[in-house]
Each structure stands twice: as structure tokens, then as C-alpha cells.
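J.: Predicted coordinates and the sequence they were generated for:
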Amino acid sequence: MLSFDGRVAIVTGSGRGLGASHAKFLAARGAAVVVNDLGGSAQGTGSSAAPAEEVVAEIVANGGRAVANFDSVSDNPEGIVRTAIDAFGRLDILVNNAGINQVHAFGPDILPSIKRHMEVHFFGTAGVTAAAWPHLIESGSGRIVNTTSPTLIGFPEQTPYVAAKGAIFAFTRTLAFEAAPVGIKVNAIAPTAATRMSDEADLPEEFKQFMRDNLPTSLVSPVVAYLAHEACAINGEVIQAQGGEAQRLVLGFNKGFTSKDLTPELVQEHLDEILDPATHVPFDRIEKQDLSAVGK
């Protein structure tokens, strides 16, 4: 069994939903956990100590070790990391899970919503990661698990949310290059699970019930736990996790079309070749990737 005895983890946004599931799973496997949650609404308003305190109480009641932290990931990432060091003396694992979702059709008034999503999702992820970085190096086998989304393929009235998740995808891929030489591995999940965000989303009630019946948070947390473990063998990967499924999510190139005399007309004429999925080749794993052809 993959044990986390002696390991210390921070899970942001872990007062409810996926984050709470991750925190409880890691604690049940032996990790000491900082349960971070501002305690606001799914839209990012308000605050309450109750969600984080309740998760900590449950972990402790089951024989685990946990402390609560109520800092905002975007306002005080250093405070979140300080809680781990003050309480447990070290930090080995960072699970960046905190997020919000404001459904908002694109238009002239969209920018505040985009900025707010970036503050929480991307800058929150980057900020806590930056604060944790030296401690994860000191750990000798630091692990970072970020949270992006399957909605990267596109989703109506979700431009702020999906754009922020796209930034996390790119952040994960490129930070992995800097992480490898210092003993850290950086990966991400793209989860789908029944949470308060899905319950409050503008989705058919039948689909919400399907999610509740088939996509529990408990079937995402095992993927997080593997990526957080010192035995994790991958770096820079994004794993889509839902309902017990685990799948690699990648970008890549296809063969496309080439002409040294390229014109708009040739693009139009050869569009089927340019878009042909049959010749698609995904990027290789970080440790094997040859960057010499990128951008050529």
C-alpha cells in the first residue's frame, strides 16, 4: 500500500467537495494535512471557518493529523505554507485545488470575472506553489498536484473559468521542466465529480443526478494520492479522472500540410489535412521530450 507516513500535505480549498475528499484520503493513508479553505461560496463570495474546521475534526476523530487554515490562496499564500511548517515542521506535498466558478456569458462586462477567476485559480496556484517551493526542495521528493479541467475543450458561458484552468494546464507543463532537477514532480488532474459547483451549475437535473450516482469525489482522490506520493513516476502530466476512469490528457500536433509557397488559398484547399485527427501525435513525456521542433 502506498503510505504517506511522515509526509506533510497542504490541500487548498479542502473544506468541501474534491478538496475535502483529497485531504481525508491523504490523512487516512498517514499524511499530516493542512486543510486550507476560505469558506466562501462557490462563486467566491463570503468566508467561514466552519468547512475547514469540520474536515479537520473528522480527520482527527478518525485518528489522523490535521490543522485548519482559513487564508485566501490569492491574498496570503505564504500564510498557508507557514501553517504547515509551524504545525508539522516540513512540507512534502501541495495539492492546489481551490477554485471558484461564476457562469458569465462573454461580453463587454466580462473582464472583472476573468480577473477574479485568474486571481483564485491561476495566481492562487502559482502563489502557493512559489511559497512552498523551497520547502518542497528540502523535502527531497516534493510533489505538486494542480487542478485543471476537462472543460479545456471548451464550454459555453464558461470563458473565465476555462481560461483560468487553461493557464494552470500550461503552468503544470512548463514548471515540470524546472522541477525535475530539484527533485520535485509537478502533475495535474482534470477531474469531473459531483460537488456543490455541479449542483449549482445550469445543467439538466437528470445529469446532476447522474453525476451524484456515478461520479463521486472519492473516485478522483486516488489519482491525486498517486501523483502526490514519492513513488510517482511521472512529471508534467495531466490525468483526467472521473468515476474510476484515469486517462492522459495531452496536447499534440498532427502531420498537417506544408508548403514553402503557402497562401490563404492553399490553407483553404488543404484544410482537411491541416485538421486531420488521424495523424495526431501527442507530446512526449517531459523527461523524453525533444523541444527542438517546437515552434518550427
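T.: Everything's here; your move. Computed from a predicted model, the values in this text were never measured in an experiment.
J.: drop to CA atoms for contacts and neighbour counts, all remaining ones
T.: Will do.
J.: can you map out the helices along the chain?
T.: Listed in chain order, the helices of the chain (DSSP state H) span residues 17-28, 50-61, 77-88, 111-117, 124-139, 159-179, 196-200, 205-214, 221-228, 264-269, 271-275.
J.: most neighbours per residue, which of those helices?
T.: Highest mean neighbour count of these: helix 17-28, a mean of 24 (counted as mean count of other CA atoms under 10 Å).
J.: Can you pull out the residues in contact with that helix?
T.: Here helix 17-28 makes contact (CA atoms under 8 Å, 6 or more residues apart in numbering) with 4, 9, 11-14, 32-33, 35, 55, 59, 62, 64-66, 97-98, 193-196, 217-218, 220-222, 224-225.
J.: Among the residues you listed, the buried ones, what's the PyMOL command?
T.: Listed next is the PyMOL selection for buried residues among these, using 16 or more other CA atoms under 10 Å:
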select buried, resi 4+9+11+12+13+14+32+33+35+55+59+64+65+66+97+98+193+194+195+217+218+220+221+222+224+225
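J.: one more structure, for comparison:
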Amino acid sequence: MAEPVHILVTGGAGQVGLALRRAAWPAEVVIHAPDHAELDITDPAAVAAAFARTPFKAVINAAAYTAVDKAETDREAAFAVNATAPGLLAAAAARSGAAMLQVSTDYVFDGSKSAPYVEDDAWGPLGVYGASKLAGEQAVLAAHPRAVILRTAWVLSPDRANFLKTMLRLAADRPALRVVEDQIGCPTSAADIAETLKTLTLRFLADPGAPSGVYHFVNAGETSWAGLARHILTLSAARGGPTATVEGIPTTDYPTPARRPANSRLATDKIARDFAIHPRPWQDAVAEIVDQLLTERAAA
């Protein structure tokens, strides 16, 4: 029997964390996904104790403070989870010889670029959330020379609160919705992010000299929030689910405490070149999630 390969997954109750736990890992892999009560990743002593108990071979940090607007008035908490904790995990992983993978975000950019962002474009976070995630990237790379940062955007899944589920919920109660049309990005399946993280992790376990650094992963293609809403509700209507008309509105008509990037598109050429990872179209990913949610609703 193969020796167990222990992998620490933080943020196991979030969209990406849940998808990582559901992923089809090799039989020898043991996924550890402690909740906050079991492991406070902002506490250096707790992190050290976790590594002392278990010989982790890899760490995937999918934990994040993701309340973008609340972060504007809760800076300390956002930086604790998004910046301090990743640095602690990366340092512990480096000391134990474990691989380190950190999930990050398009919000490290300001969205002013006219083309999709590449990995070495200049940073420019517009708010506390983006600044805290950028600080987390920097802490990880400083602590672990072979770490991987995986930036993604517009994450969707059948789990937890997200834009897709919100549109279906609102469409069940309202005949018309107003959705921002001047922000564009790449809708991305949490399951696809998890599969990418799994591929990268297994590659590093087999080949510690594999390429490392910053990578982007999003599903292929682009749309606006309003375009995504229309697509979701068209799919839902075709499957007998809730639907509504969608009116596109400018960002100025939907003010929020934190500014959002107008352009959240991320280029994925680098991850395709280095790891032969080729994202599927966002439309396919969205259809899969809508199908799952409506099937679950019909069975309830």
C-alpha cells in the first residue's frame, strides 16, 4: 500500500474548498480540511502545531476574507486572513518541504487595462480586499521560494453565495432585474479551479522542480455581469427554472463601498504553456452549474 500523502486544504467550507474536497484525488491522498475552530490560520502557534501533528506534503490555501465591501471598514480582519495567514502557511510549508499553492484574485489589478491581464502586469488594487490579497501573494512568495499563486475571478458553483445563485433566486421573485453591464470578466467554475489546483499539486508532488510563481486561471471567454445574468436565466428558462428580463446598467447606477475593476479579464496563456491546462468555455461551466442546481431543486 502506498504511503499516505497528506494535503492541507484551508477554506474547506468555501466554493473552491468544497470543490477541492469533492475532487477525485489519487487513493493515497488524504485531504485535511479543518474548519476555523480546528485551525485558526491567523495564529502562528496553531499553524505550527498543525504541521507538527501531520507531515503535510502540500498546502492549498483557499481560505479568504471575501466580503469586498465590508473589508473597507474591517481592514484588520481582511489583512489577517488574506495577508498574514498565507504568509504563516507558506513559511510552515517551506520549513517542512511541502508544496504551497495560494488562491488569489483579479482584484489585485485596477481594471483600467484594455486587454486581459497577464501575470506580470502592474498591480493596482482599488480597495482593501484587493490590497489584502496582494499582500498575501507577496507574503507567500517571500516565505516560500517554490510557491504557486493562482489568480482567478468571478467564481461560480452550486455552493455558497455567488452571482449565479443570486440571479436564480431573484428571478424567482422578480420579473425584471437590473445588472451592471460595464464590468467585464471571465466567469469561472469553482470545480474547474479545484481541478487546476489538483493538477498543479500532483505535478509538484511528482516533480518539485516544476515551474512555480504566479499563474492565472479562468474559464475561456468573457462577458459582462449583465451578459452573464442573461445567459444564466436563458439556460434556466430552457430547463423550466426561474427567469426574468435583464436590463444592463452602468456601474454608477449601482454604487458600492468598494470600487470594482471594470476589466477583470485574466489571460491564461502562461498556465497553458507551462502545464498544458486549457480552460473550457465559461458557457459550458455555467450550464453545468445551472443543471445541477435545477436538478437539486426539482428533487427537493
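T.: Everything's here; your move. All values derive from a computational prediction rather than experimental measurement.
J.: got the helices of structure 1 as CSV, with distance to residue 237 of structure 1 columns?
T.: Formatted as CSV, the helices of structure 1 follow (distance: least, CA to CA, whole Å):
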stretch, distance to residue 237 of structure 1
helix 17-28, 19
helix 50-61, 29
helix 77-88, 24
helix 111-117, 23
helix 124-139, 16
helix 159-179, 7
helix 196-200, 25
helix 205-214, 25
helix 221-228, 10
helix 264-269, 32
helix 271-275, 24
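J.: so how far is stretch 178-194 of structure 2 off the chain centroid?
T.: Mean C-alpha position of stretch 178-194 of structure 2 versus that of the full chain (CA atoms, centre = their mean, to the nearest Å) differs by 11 Å.
J.: on that earlier part again, next step: the contacts of helix 17-28 of structure 1 restricted to strands.
T.: 9, 11, 32, 33, 35, 65, 66 (DSSP state E).
J.: wait, what's in contact with the equivalent of the third one over in structure 2?
T.: Which is residue 32 of structure 1. Using TM-score structural alignment as the criterion, residue 32 of structure 1 maps onto residue 30 of structure 2. Applying CA under 8 Å, 6+ apart to residue 30 of structure 2 gives the contacts 4, 5, 6, 7.
J.: try 10 Å
T.: Going by CA atoms under 10 Å, 6 or more residues apart in numbering, residue 30 of structure 2 touches 4, 5, 6, 7, 8, 21, 56.
J.: And residue 84 of structure 2, by the same measure?
T.: Going by CA under 10 Å, 6+ apart, residue 84 of structure 2 touches 41, 42, 43, 44, 77, 78, 132, 133, 135, 136, 139, 140.
J.: The fourth one contacts residue 89, doesn't it?
T.: Yes. Contact between residue 44 of structure 2 and residue 89 holds when scored by CA atoms under 10 Å: they sit 8.7 Å apart.
J.: that older thread, of the contacts of residue 30 of structure 2, which is the nearest to residue 275 of structure 2?
T.: Nearest to residue 275 of structure 2 among the contacts of residue 30 of structure 2 is residue 7, at 20.5 Å by CA to CA.
J.: so what corresponds to that closest one in structure 1?
T.: Counting by TM-score structural alignment, residue 7 of structure 2 corresponds to residue 9 in structure 1.
J.: picking that back up, which of the ones in strands among the contacts of helix 17-28 of structure 1 lies closest to residue 274 of structure 1?
T.: Using CA to CA, residue 11 is the member of those that lies nearest residue 274 of structure 1, at 41.8 Å.
J.: so the closest one sits right up against residue 55, yeah?
T.: No. Contact between residue 11 of structure 1 and residue 55 fails when scored by CA under 10 Å: they sit 11.5 Å apart.
J.: Overlap in contacts, these two.
T.: Shared contacts of residue 11 of structure 1 and residue 55, counting by CA under 10 Å, 6+ apart, come down to 19, 20, 21, 23, 24, 35, 36.
J.: Tell me which residue of structure 2 lines up with the third one.
T.: Taking TM-score structural alignment, residue 21 of structure 1 has residue 19 as its aligned residue in structure 2.
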